[in-house]
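> Below: sequence and its predicted model.
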Amino acid sequence: MQPAATARIGITAVGAQLPARRLTSQQLQDEITAGGRLRLPERTFEKATGIVTRHFAADDEYASTLALGAARRALAARGLDPLDLDLLLFASATRDVAEPATAHLVQAELGSRAHALDVSNACNSFLNGIDLARSMILAGRARRALVVTGETPSRAMRRDPSGAEQFRAGFAGYTFGDAGAAVVVEAVERGGILDVETETASQHWETGGIPGGGSRHPRGDEYSYFRGGGTELRGVFEKIGLDILTRVAARTGLGWDDYARVLVHQVTVPYLERFVEATGVPEEKLVVTVPELGNVASATIGVQLDRIRDELASGDKVLMIGLGGGVSLMTMVWEAS
């Protein structure tokens, strides 16, 4: 199964899945403030975040459900059977259960028999999964991989804050929406993944996250909600983010004009506007999803890629920029085949 030394590995198909349930930020705000626990001016959520709507998974929909829907779309786009896969990576900040790996739940429903495992690195999980799939194919451990994500961060959103303090601590969670995405990764004759770069600042791991579910806090609802400061996270990203883009440009020789599209993780509209201001990326290169979908965690870039895949021609280059709690940044340069 050893690939040729000059093998190119690329993304050959993409799929996405959004839950049917859709609600406005004002509807969410009304739910959070029901019963008089909090009093907020009309459209506070929308004005603060720029998020107008988002999709929430139904009670009988899970992270694996959204991943499965996206996976089937990606396989259909490539004309593949599930048994054509020999590697399945569930790469997400969300999971169905603590054990086993959610990849097995997806695989059981999909009907594949691939080597299956989870990849978890907050909102960078999906890009990390693509990179791991590429690496395993280059190492001769797989021929064709399916990388899937299913994100249901809405379930880590505190719906009944006791007061202003709990509300402020969990406010970043009110940016969330749910979504799934999937890509097929395999050898290609031209193009493919040209460059990968990472930057990690793990000393900031406490900046934001969901503390529950691990050995520190295995049980207890209080630890199951997202908590963290969006402003602090943004400060860390801005401090280390520009350097990674400078390194990519120096190594690849590519500037903004060389990219057909730039896909970036999106948390809020003000956050995205600050990204544009700090980096100088032309706004027309972006695929703006956050006003419509909110922060869909690691599914963000996959959903954006699904939306532009049909408009890309062979040779078009796409820059993907991931941001994740922990804190990590990741870039990937991909050329359409």
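Sure, I can see it.
> switch to C-alpha atoms for all contacts and neighbour counts from now on
Noted.
> May I see the buried residues of stretch 119-135?
Going by neighbour count (16 or more other C-alpha atoms under 10 Å), the buried part of stretch 119-135 is 119-134.
> Check stretch 280-292 too.
Within stretch 280-292, the residues that qualify as buried are K285, L286, V287, V288, T289, V290, P291, E292, counting by 16+ other C-alpha under 10 Å.
> Skip the chain neighbours and tell me the closest residue to the first one.
To tie it back to what came earlier, the one meant is K285. In this structure, K285 finds its nearest non-sequential neighbour in R261, 4.7 Å apart by C-alpha to C-alpha, 6 or more residues apart in numbering.
> my guess is that neighbour contacts V318, does it?
Yes. At 5.1 Å, R261 and V318 qualify as touching, with contact defined as C-alpha atoms under 8 Å.
> quick one on the thing from earlier: for the residue nearest to K285, what are its contacts?
K285, L286, V287, K317, V318, L319 (C-alpha atoms under 8 Å, 6 or more residues apart in numbering).
> one more time with 7 Å, if that's ok
K285, L286, V318, L319 (C-alpha atoms under 7 Å, 6 or more residues apart in numbering).
> of these, closest to E46?
Of all the contacts of R261, L286 has the smallest distance to E46: 20.9 Å, by C-alpha to C-alpha.
> let's bring in a second one:
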Amino acid sequence: MKQIGTGIAITGSGSATPATTLTNDGLSQIVDTSDEWIVSRTGICQRRLAVPAESLAVLAASAGREAIAMAGLEPSDLDLILLATSTPDDLFGTACLVQARLGAIQAVAFDLTAACSGFVFGLVTAAQFIRAGTYRNILLIGADVLSRWVDWSDRRTCVLFGDGAGAVVLQASDRDRLLGFELRSDGTQNSCLNLAYQPQSQSLLEDTLIGQGTFQPITMNGQEVYRFAVRQVPEVIEKALFRANLSVEQVDWLLLHQANQRILDAVATRLKIPPEKVISNLAKYGNTSAASIPLALDEEVRQGTVKPGDRIVASGFGAGLTWGAAVFEWGLK
């Protein structure tokens, strides 16, 4: 039997983006492209880019601070900080740096990597700690600084990505607001989207070789990723809704990873969800990877569009390949 107070409520949100904006017209001065070409293929008009002094930890902590305040908590109330990111400041992990910046002295902190699916995977992971009765107050942050790893001479990829952070607070509740979820992975399609390490052979001794190198810029097979998303995302959403015992018509908002407006439109069409129920802000920020879902959610919450009790189905999809969906009610404890 479930313990009393081990349901999940999502009680606060926050976001942070760098001040520097790169428009499509600006990009056209770097590569052979145009505003019309980018908008027609992606729906993106501009993206935010972190300057060298803007670390992932700074953006993540700023978003987290807003979410904590909205939830009516203090950083010292947190039991766990979970940072979903593929672009840490330190390969050993950045969540502990965020913990220190927030002054969350009671919280354990660790990173989770699932690329653009990271926030949804993180949401489900965080929920298990609450459902088990282990923790009561969790800060989940999705943050990425993909501009560090973009090939700015490749117009197929450099037009897509931006930097940012988004966060939510999950709290233990007598009623469970995470209504259903479904997670998936398929490593056979890993080559479709990569930020890969490339070793270079180095001899230490005559019979001892090691590989030392660095990570290479993002590579992507855009057509395959598009086909994958349009085929798999509606299916995983339907499975999450089935687990929640809900129909598509009972959902107030569709909140997809902000990858490409054509993907958002195609998924909504497949599910027969009207455009007015689809949350989209990628025109302003581009693809911010693990940050995109919580960043878009926070904007709608602060504008009053998403209201307490609204039912949201969120789906992330991307490198791995990974994808998943979660159905939750916003803002009621």
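Good, I have the coordinates. Owing to the predicted nature of the structure, the values given are computational and were not obtained by experimental measurement.
> After superposition, what is the TM-score?
TM-score of the superposed chains, computed with TM-score structural alignment, normalised by the length of structure 2, equals 0.88; 319 aligned residues with a C-alpha RMSD of 2.3 Å.
> I'd say R43 of structure 1 and Q26 touch.
Yes. Judged on C-alpha atoms under 7 Å, R43 of structure 1 makes contact with Q26 at a distance of 5.6 Å.
> just to revisit the earlier point, what is the aligned counterpart of the residue nearest to K285 of structure 1 in structure 2?
By TM-score structural alignment, R261 of structure 1 lines up with W253 in structure 2.
> and T269 of structure 2, how far is that from V248 of structure 2?
Using C-alpha to C-alpha, to the nearest Å, we find T269 of structure 2 at a distance of 12 Å from V248 of structure 2.
> Repeat that for S76 of structure 2.
Relative to V248 of structure 2, and taking C-alpha to C-alpha, S76 of structure 2 is found at 39 Å.
> cool, and M1 of structure 2?
Taking C-alpha to C-alpha, one finds M1 of structure 2 at 30 Å from V248 of structure 2.
> and what of S86 of structure 2?
Distance from S86 of structure 2 to V248 of structure 2, by C-alpha to C-alpha: 31 Å.
> The two - which one has more neighbours?
Between S86 of structure 2 and V248, S86 has the larger neighbour count (other C-alpha atoms under 10 Å), namely 23 against 16.
> my read: that one touches C116, true?
No. The pair S86 of structure 2 / C116 is not scored as a contact, 8.5 Å apart, by C-alpha under 7 Å.
> how would you label the residue mapped onto C96 of structure 2 from structure 1: helix, strand or coil?
Alignment note: C96 of structure 2 maps to H104 in structure 1; criterion TM-score structural alignment. Counting by DSSP: H, G, I helix; E, B strand; the rest coil, the backbone at H104 of structure 1 sits in helix.
> Give me the neighbour count for H104 of structure 1.
So H104 of structure 1, with other C-alpha under 10 Å, has 22 neighbours.
> I'd like the distance between the spatially closest residue to G255 of structure 1 that is not a sequence neighbour and Q266 of structure 1.
Leaving aside its sequence neighbours, G255 of structure 1 sits nearest to A249 (C-alpha to C-alpha, 6+ apart; 6.2 Å). A249 of structure 1 sits 22 Å away from Q266 of structure 1, going by C-alpha to C-alpha.
> Go ahead and flag the most central residue of structure 2.
Residue closest to the mean C-alpha point of structure 2, counted by C-alpha atoms, centre = their mean, is A290 at 2.1 Å.
> Now do the same contact list for that one.
Residues near A290 of structure 2 by C-alpha under 7 Å, 6+ apart: A84, T85, A115, C116, S117, G118, F119, G142, A143, D144.
> Quick one: the residues you listed as a markdown table, columns for secondary structure too.
A markdown table is the format used below for those (three-state DSSP):
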| residue | secondary structure |
| --- | --- |
| A84 | strand |
| T85 | coil |
| A115 | helix |
| C116 | helix |
| S117 | helix |
| G118 | helix |
| F119 | helix |
| G142 | strand |
| A143 | strand |
| D144 | strand |
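> Now do the strands in the stretch 1-150 of structure 1.
Applying DSSP state E, counting those that start in this stretch to the stretch 1-150 of structure 1 gives strands spanning 8-17, 22-24, 53-55, 87-91, 115-119, 144-151.
> how about those in CSV, adding distance to I210 of structure 1?
Shown next, in CSV, are those (distance: least, C-alpha to C-alpha, whole Å):
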stretch, distance to I210 of structure 1
strand 8-17, 24
strand 22-24, 24
strand 53-55, 20
strand 87-91, 17
strand 115-119, 17
strand 144-151, 14
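> Just give me the neighbour total for S76 of structure 2.
With other C-alpha under 10 Å as criterion, S76 of structure 2 counts 13.
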